[in-house]
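Q: Below are the sequence and a predicted model for it; my questions follow.
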Amino acid sequence: MRFLLLILSLLWGTTLQAQGFFSRGTEEGDRRWEAVGRLELPGDAFCTGALISPKLVVTAAHCLFDASTGAPVAIDDIQFLAGWRNGRAAAYRRVRQAVHLPNYDFAAPADTERVRKDLALIELQHPIRNTTIMPFATGERPDQGAEVGVVSYAHNRSEAPTLQDLCKLLSRQDGILILSCEVEFGASGSPVFSIAPDGTPSLVSVISAKARDESTGAPVSLAISLDAPLAILRALVSEGAGLPRGLTRQSAGIRNEETGAKFVKP
């Protein structure tokens, strides 16, 4: 499959664009997606993120950069709103540190090489321990042809986390998953799930960009495989690589709760 990559910034959302829109097909009783949240950024921008532990949120790396200047977003300017629904969140958390994959370059051309490294992990200031907000288990990447679902705060459903209709994994290319899911503004960092027969979701990927199939013109979305990249990010967080300059995990009073892994350069 050949596809034309579109600009990654197309997937950022803004609260100005989102006003007046509400999610479709989201019942108050369906709380499976409470661990999906809006990642609030400066200038009314937002992305989507998902909890994979009480303190760790996975999202896209480009969400950590200012879309207009290309500069990294200050940690103090990021907030995670777990289970954001119609103007209220089930939990509000500030960010302690944020890391992206080594060699990710926000200023690089919007191509597949950039997508392949477009993954970030955020450590929250305080864990979210709430019986209605259960972090997602991560699963193995699905096989080609498998059905998956994307949960996001896109521009026409920005007020509640919504599972889109199931779509298919069309192809896997060197760590990039090409999905038939059609995504829009606000979908950056959205979790991609495999759904078990009993309805239990497993997080298998994260949305990075939207694209178009060159042969058919059909819209597709590009997501990054979590397998090895997530292990690298967990190790970076454990080492405090994303803490503000001059601050160590010891001086910040952070214990190595999430992983005992040592960082190995790819």
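A: Looks like it came in fine.

Q: okay, CA-based contacts and neighbour counts for the rest of this
A: Noted.

Q: Show me where the stretch 1-150 of the chain has its helices.
A: In the stretch 1-150 of the chain, the segments counted as helices under DSSP state H, counting those that start in this stretch are 15-18, 112-116.

Q: So which of these has the densest surroundings on average?
A: Neighbour counts (mean count of other Cα atoms under 10 Å) averaged over each of the helices of the stretch 1-150 of the chain peak at helix 112-116, with a mean of 20.

Q: and of the helices of the stretch 1-150 of the chain, who's closest to residue 7?
A: helix 112-116 (10.7 Å; Cα to Cα).

Q: Give me the helices and strands touching the closest one, please.
A: For helix 112-116, the packing partners by 3 or more Cα pairs under 8 Å, 6 or more residues apart in numbering; DSSP states H and E come out as strand 176-179, strand 219-225.

Q: Go through those strands and name the closest to residue 188.
A: strand 219-225 (9.6 Å).

Q: Relative to the whole chain's centre, how far out is the helix or strand just after that closest one?
A: Next along the chain after strand 219-225, taking DSSP states H and E as the criterion, comes helix 227-238. With Cα atoms, centre = their mean, to the nearest Å as the basis, helix 227-238 stands 14 Å off its chain's centre.

Q: Enumerate every residue touching residue 107.
A: residue 70 (Cα atoms under 8 Å, 6 or more residues apart in numbering).

Q: Give me the neighbour count for residue 148.
A: 24 (other Cα atoms under 10 Å).

Q: and the gap between the residue nearest to residue 186 when sequence neighbours are not counted and residue 122?
A: Distances taken as Cα to Cα, 6 or more residues apart in numbering place residue 13 nearest to residue 186, at 3.7 Å, with adjacent residues excluded. Residue 13 sits 19 Å away from residue 122, going by Cα to Cα, to the nearest Å.

Q: So for those two, which residue has more residues nearby?
A: residue 122 (29 against 25).

Q: can I assume the more buried one is in contact with residue 61?
A: No. Between residue 122 and residue 61 there is no contact under Cα atoms under 8 Å: 9.9 Å.

Q: Got another one to weigh against that:
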Amino acid sequence: LLLALAGCAGPLPSAGPGLPRVGLAAKEVRQTVSLEEAPWRSVGLVATAVGGRCTGAVIGPRTVLTAAHCLLDPRSARMLQPEAVAFVIGLSPDSAGERRGVASFIYGPGFVARPGPMPDPDAPPDADWAVLTLDAEAPELPPGLALPLATALVRPGTPVALGGYQADRPRVLIADLACTTLGYGRDASGRLMLRHSCSATGGSSGGPLLLRQADGRWVVAGVGSMAVRGEAGGWAVPAATVRRDAAAAKGG
């Protein structure tokens, strides 16, 4: 399959017939979700000084999970400086939300991309994740927002949801609430990516693939990374991979 990054970097296209339907179903299935309810109250906008717009999820009082390619300068495919990245929570048509600066970030080992940005076939696909540490001068995010990461791989056929601040509704959080995990793909080096059926377009990159447990709590099953052109769904970095590699990057 020809894969492309789910277009977060660069200016947002205007809504209309010309909007790229990357990973978007032929029939509209996405719907507006409430910023007051779990898990969507934990989802926000990741914005960069070069015009990039992606999605991120709160995973700690000062930490946000997103995709590594969301932090690229699209012209050079080099990582931006942390001060060029911000996280906005509570963005809506009626509110500019609360903006937090980024003090630092870590990202998947070996992650690189090509200008555009486009995937680098020599890079490990499951390295497309990043954890942002928010500016310590700003107040901590409210208690109870942090979403836990799944500790194990999610079974194919599991119901999930994927939402984000997408290119056709840039100030509205919209989500596909009725999609599933389809299985896993493995590259030549054995690295796994999680395939899902969720409908989304540009701006959904970095958004959490969300799973509701039997007790009603939500967990992050994966991080939205790539989409398949011409059909609904895409690929996510498994949350279990993020847990493993982030712990190693931070020395445990």
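A: Arrived safely. Bear in mind that the values here come from a model prediction, so they are computed numbers and not experimental data.

Q: still on that earlier bit, want to throw the helices and strands packed on helix 112-116 of the first structure into a markdown table with mean neighbour count and distance to residue 148 of the first structure?
A: What follows is these, written out as a markdown table (neighbours: other Cα atoms under 10 Å; distance: least, Cα to Cα, whole Å):
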| stretch | mean neighbour count | distance to residue 148 of the first structure |
| --- | --- | --- |
| strand 176-179 | 26 | 8 |
| strand 219-225 | 25 | 12 |
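
Q: between those strands, which gets nearest to residue 47 of the first structure?
A: Proximity to residue 47 of the first structure (Cα to Cα) singles out strand 219-225 among those, at 14.5 Å.

Q: And the strands in the stretch 151-252 of the second structure?
A: 159-165, 173-186, 192-196, 208-212, 218-228, 234-238 (DSSP state E, counting those that start in this stretch).

Q: Make JSON lines out of those and add distance to residue 110 of the second structure.
A: Formatted as JSON lines, the strands of the stretch 151-252 of the second structure follow (distance: least, Cα to Cα, whole Å):
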{"stretch": "strand 159-165", "distance to residue 110 of the second structure": "26"}
{"stretch": "strand 173-186", "distance to residue 110 of the second structure": "17"}
{"stretch": "strand 192-196", "distance to residue 110 of the second structure": "15"}
{"stretch": "strand 208-212", "distance to residue 110 of the second structure": "21"}
{"stretch": "strand 218-228", "distance to residue 110 of the second structure": "15"}
{"stretch": "strand 234-238", "distance to residue 110 of the second structure": "14"}
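
Q: Among the ones you listed, which comes closest to residue 119 of the second structure?
A: strand 218-228 (8.9 Å).

Q: Quick check: that closest one compared with the first structure, mean distance?
A: Compared with the first structure after the fit, strand 218-228 of the second structure shows a mean deviation of 0.8 Å (mean Cα distance after the TM-score superposition for the first structure).

Q: So which bit of the first structure is that strand matched to?
A: Mapped onto the first structure using TM-score structural alignment, strand 218-228 of the second structure covers residues 201-211.

Q: Stretch 58-68 of the second structure now?
A: Under TM-score structural alignment, stretch 58-68 of the second structure corresponds to residues 51-61 of the first structure.

Q: So for the matching stretch, first residue to last residue, what's the gap.
A: 15 Å.

Q: Equivalent analysis for stretch 54-73 of the second structure, please.
A: Stretch 54-73 of the second structure: ends 13 Å apart by Cα to Cα.

Q: what separates the counterpart of residue 40 of the second structure in the first structure from residue 67 of the first structure, distance-wise?
A: In the first structure, residue 40 of the second structure lines up with residue 33, judged by TM-score structural alignment. Applying Cα to Cα, the value for residue 33 of the first structure to residue 67 of the first structure is 27 Å.

Q: of the two, who's got more company?
A: residue 33 (24 against 19).

Q: Let me see the contact set for the more buried one.
A: 83, 151, 161-162.

Q: Ok, residue 34 of the first structure next?
A: When the contact criterion is Cα under 8 Å, 6+ apart, the partners of residue 34 of the first structure are 82-84, 90, 132-134, 161.

Q: Can you tell me what sits against stretch 38-45 of the first structure?
A: Stretch 38-45 of the first structure is contacted from outside by 12-16, 46-49, 66, 73, 77-84, 153, using Cα under 8 Å, 6+ apart.

Q: would you turn the helices and strands packed on helix 112-116 of the first structure into CSV with distance to residue 28 of the first structure?
A: Shown next, in CSV, are these (distance: least, Cα to Cα, whole Å):
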stretch, distance to residue 28 of the first structure
strand 176-179, 28
strand 219-225, 28
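
Q: Quick check: which of those strands is nearest to residue 190 of the first structure?
A: strand 219-225 (9.1 Å).

Q: how big is the offset of that closest one relative to the second structure?
A: Mean for strand 219-225 of the first structure is 1.3 Å (mean Cα distance after the TM-score superposition for the first structure).

Q: could you say what helices and strands that strand packs with?
A: Applying 3+ Cα pairs under 8 Å, 6+ apart, one finds that strand 219-225 of the first structure contacts helix 112-116, strand 176-179, strand 201-213.

Q: The second one maps to which residues in the second structure?
A: Taking TM-score structural alignment as the measure, the second structure aligns residues 193-196 with strand 176-179 of the first structure.

Q: sorry, back to before: got TSV for the helices of the stretch 1-150 of the first structure, with distance to residue 186 of the first structure too?
A: Output for those, formatted as TSV (distance: least, Cα to Cα, whole Å):
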stretch	distance to residue 186 of the first structure
helix 15-18	9
helix 112-116	17
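
Q: No further queries at this time; thank you.
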